[in-house]
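J.: structure of the sequence below:
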Amino acid sequence: LLLKKSNWINRSKEKLLQKKGKALDFSQQAQLYYQGQAYPLRLIEQTKKRTILIFDKEVFLLYYHHYDEVLFQKHVDNFYKEEAKEFVPLLVEKWSDQMALTPTNIRFRKTKRQWGSCSGKNVLSFNTMMMKLPQDVIQYIVIHELAHIQHKHHKKSFWELVEKYMPDYKQHVTELKKYTT
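T.: Down below sits the predicted model:
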């Protein structure tokens, strides 16, 4: 049955990956980015029937029982989400204190088009994939979204507030344009 349906399974898997964005390379030369640095990704087949992704600050290790790129992608996405939930609130707290602007809540999700947003109710949302970006660019995104608590637009007063807390913000805007979500 699996052999009969293998073409359908592969097509479905490709469609799912296309919906979720660019497919990751899970070859032996693969790399994952974390806070602006590229780290090698090593795939290690194991007898345990589970998949686990470990990052030891030098290399990503992906232990698996059955080769499944869709499952691997879920583990990578989950890694970025958990890291964002741990790292970004610390930045929000730091900059929130300095800027005297407090969000009502912070949310995280993987999005296709935005690195962050600020709702009308001052809820900050961040793209979990921002954990691939350099730390200074991540800080720029946090400052940018916090500034939207005071200014719900991108007029001169908004950019003046961003510049007050990050004088070199234009450099980060330029760098951010190199990346896709």
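
J.: rest of the way, CA atoms for contacts and neighbours
T.: OK.

J.: ranges for the helices of the protein?
T.: 2-20, 69-99, 135-150, 156-165, 169-176 (DSSP state H).

J.: a markdown table for those, including distance to Leu62 and mean neighbour count?
T.: Below are those laid out as a markdown table (distance: least, Cα to Cα, whole Å; neighbours: other Cα atoms under 10 Å):
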| stretch | distance to Leu62 | mean neighbour count |
| --- | --- | --- |
| helix 2-20 | 19 | 12 |
| helix 69-99 | 8 | 16 |
| helix 135-150 | 24 | 22 |
| helix 156-165 | 39 | 16 |
| helix 169-176 | 28 | 15 |
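
J.: nearest to Glu45, out of the ones you listed?
T.: Set against Glu45 and scored by Cα to Cα, the helices of the chain come closest in helix 69-99, at 12.4 Å.

J.: the closest one versus helix 135-150: what angle between them?
T.: Angle of helix 69-99 versus helix 135-150, following axes from the mean of the first three to the mean of the last three Cα atoms, to 10 degrees, is 60 degrees.

J.: where's the residue nearest to the spatial centre of the chain relative to Tyr33, distance?
T.: What sits nearest the mean C-alpha location of the chain, by Cα atoms, centre = their mean, is Met129, with 1.1 Å. According to Cα to Cα, to the nearest Å, Met129 and Tyr33 sit 10 Å apart.

J.: next one: Ser12
T.: Per Cα to Cα, Ser12 is found 27 Å from Tyr33.

J.: buried residues, stretch 109-117. List them.
T.: 109-111, 115-117 (16 or more other Cα atoms under 10 Å).

J.: ignore what I typed, I meant stretch 121-135.
T.: Judged by neighbour count using 16+ other Cα under 10 Å, the buried positions of stretch 121-135 are 122-134.

J.: ok, and what's touching it?
T.: 32-37, 77, 80-81, 83-84, 102-111, 114-118, 138, 145-146, 148-149, 181 (Cα atoms under 8 Å, 6 or more residues apart in numbering).

J.: switch to 7 Å and redo it
T.: For stretch 121-135, the surrounding residues in contact (Cα atoms under 7 Å, 6 or more residues apart in numbering) are 33-36, 80-81, 84, 103-111, 114-118, 138, 145, 149, 181.

J.: contact partners for Ile143?
T.: Here Ile143 is in contact with 95, 162 (Cα under 7 Å, 6+ apart).

J.: let's see that with 8 Å instead.
T.: 92, 95, 162, 165-166.

J.: in strands, which of the buried residues of stretch 109-117 fall?
T.: 109, 116-117 (DSSP state E).

J.: could you also give me the structure for this second sequence? I'd like to compare it with the first:
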Amino acid sequence: MKLKRELKDHGFSYNLIRSPKRKTLSIIVRANSDIDVLVPTRTPISFIENFISSKSDWIKKKLHFNSEIRPSVKVKTFTQGEPFLFLGEPRNLDIQTGRRAVAMGEDHLTLTLPASTGNEKKTALVRRVIEKWYRQQAEIHLKQRTEQLAKVLGKSPTHVGVKGYRSRWGSCHLDGRIYFNWRLIMAPAWVIDYVIVHELCHLIHHNHSKDYWALVESVMPDYRHAKVWLKTNCNTLDL
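T.: Presented below is the predicted three-dimensional model:
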């Protein structure tokens, strides 16, 4: 259950999300500055607000980072000439009439739609078709690069797939399965490589210990640059 609430005396509101599966309280400040507070179902409001108050300085730092450091992003309209990122480079959308398809050129992304597509449904259709294409391209690129980088590490996953995560870029399971956020295909290739290396190293160290980060650095010495880029620009990687 999701409920919008305002925290008095702190100047921000938050989304209260109760779940019977949760055992602890958690706060997520998203790239668009939405604040989600995840709590067990029966947690009293007074306890929740005391918890948020104790984290208010941290929350305000995150909000400041979003407003002052992260680049501003316009809401997508899915119209002619609008730029869409692919491997870190913008491609301007070119909508044509024809059999439904997506093709990428050097500086454009051509989308063809049947002439019978009505204007009232066009925006939603353009979004669906582009997202499907992004997912397909992400699966191809991420599987290929994971296979290549796994050879460097000497450790391969049991499966590689893509998912529509909202608050993570990848995940590594104890049985060796690795999944990536399809939105990564919008990031520069070297940033994608960092996420792949990050998850591959979890096949050896399923934690974030010093040994884990030493392993990441041995494969990708400049990983910190990619990590900062992703933290700063994550809000640009979406439709």
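
J.: list the TM-score for the superposed pair.
T.: The TM-score (TM-score structural alignment, normalised by the length of the first structure) is 0.80; 157 aligned residues with a Cα RMSD of 1.7 Å.

J.: thinking again about what came up before, let me have the contacts of Ile143 of the first structure in JSON lines, extended by distance to Lys48 of the first structure.
T.: JSON lines is the format used below for the contacts of Ile143 of the first structure (distance: Cα to Cα, whole Å):
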{"residue": "Val92", "distance to Lys48 of the first structure": "39"}
{"residue": "Trp95", "distance to Lys48 of the first structure": "44"}
{"residue": "Val162", "distance to Lys48 of the first structure": "50"}
{"residue": "Tyr165", "distance to Lys48 of the first structure": "49"}
{"residue": "Met166", "distance to Lys48 of the first structure": "48"}
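
J.: want to try CSV for the helices of the first structure, with distance to Val59 of the first structure as columns?
T.: CSV is the format used below for those (distance: least, Cα to Cα, whole Å):
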stretch, distance to Val59 of the first structure
helix 2-20, 24
helix 69-99, 13
helix 135-150, 18
helix 156-165, 34
helix 169-176, 24
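
J.: out of these, which is closest to Arg50 of the first structure?
T.: Comparison of the helices of the first structure against Arg50 of the first structure by Cα to Cα identifies helix 69-99 as nearest, at 10.3 Å.

J.: that closest one vs the second structure, average distance?
T.: In this overlay with the second structure, the average offset of helix 69-99 of the first structure from its partner residues is 1.2 Å by mean Cα distance after the TM-score superposition for the first structure.

J.: where does that helix end up in the second structure?
T.: Here helix 69-99 of the first structure aligns to the second structure at residues 123-153, judged by TM-score structural alignment.

J.: for Ile9 of the first structure, give its distance to Leu17 of the first structure.
T.: 12 Å.

J.: same question for Ile44 of the first structure.
T.: Distance from Ile44 of the first structure to Leu17 of the first structure, by Cα to Cα: 22 Å.

J.: for Met99 of the first structure, same thing?
T.: Computed as Cα to Cα, the Met99 of the first structure to Leu17 of the first structure distance reads 39 Å.

J.: and the longest strand for the first structure?
T.: The first structure, longest strand under DSSP E: strand 37-45.

J.: what packs against it?
T.: For strand 37-45 of the first structure, the packing partners by 3 or more Cα pairs under 8 Å, 6 or more residues apart in numbering; DSSP states H and E come out as strand 31-34, strand 60-64.

J.: in that strand, what counts as buried?
T.: Buried residues in strand 37-45 of the first structure (16+ other Cα under 10 Å): 39-43.

J.: end to end on stretch 62-69 of the first structure, go ahead and measure it.
T.: Terminal-residue distance, stretch 62-69 of the first structure (Cα to Cα): 11 Å.

J.: again, but for stretch 206-223 of the second structure
T.: Stretch 206-223 of the second structure has an end-to-end distance of 18 Å (Cα to Cα).

J.: how about that stretch, which residues of the first structure does it hit?
T.: Using TM-score structural alignment, the residues of the first structure aligned to stretch 206-223 of the second structure are 152-169.

J.: contacts for the matching stretch?
T.: 99, 120, 140, 143-144, 147-148, 150-151.

J.: what about it, distance to the chain center?
T.: Put simply, stretch 152-169 of the first structure sits 23 Å off its chain's centre (Cα atoms, centre = their mean, to the nearest Å).

J.: with stretch 191-207 of the second structure instead?
T.: Between the centre of stretch 191-207 of the second structure and the centre of its chain there are 16 Å (Cα atoms, centre = their mean).

J.: now do stretch 221-238 of the second structure
T.: Centre to centre, stretch against its chain (Cα atoms, centre = their mean), the figure for stretch 221-238 of the second structure is 11 Å.

J.: likewise for stretch 20-27 of the first structure?
T.: Using Cα atoms, centre = their mean, the offset of stretch 20-27 of the first structure from its chain centre is 14 Å.

J.: which residues in the first structure does the strand or helix carrying Leu16 of the second structure align to?
T.: Using DSSP states H and E, Leu16 of the second structure sits in strand 12-19. Across the first structure, nothing matches strand 12-19 of the second structure (TM-score structural alignment).

J.: what helices and strands are in contact with that strand?
T.: Counting by 3+ Cα pairs under 8 Å, 6+ apart, strand 12-19 of the second structure packs on strand 2-7, strand 35-40.

J.: tell me the most buried of those?
T.: strand 35-40 (a mean of 20; mean count of other Cα atoms under 10 Å).

J.: against the first structure, where does that strand fall?
T.: Following TM-score structural alignment, strand 35-40 of the second structure has no partner segment in the first structure.

J.: so how far is the helix or strand following that strand off the chain centroid?
T.: Toward the C-terminus, strand 35-40 of the second structure is succeeded by helix 45-54 as the next helix or strand (DSSP H and E). Its chain's average C-alpha position is 28 Å from that of helix 45-54 of the second structure, according to Cα atoms, centre = their mean.
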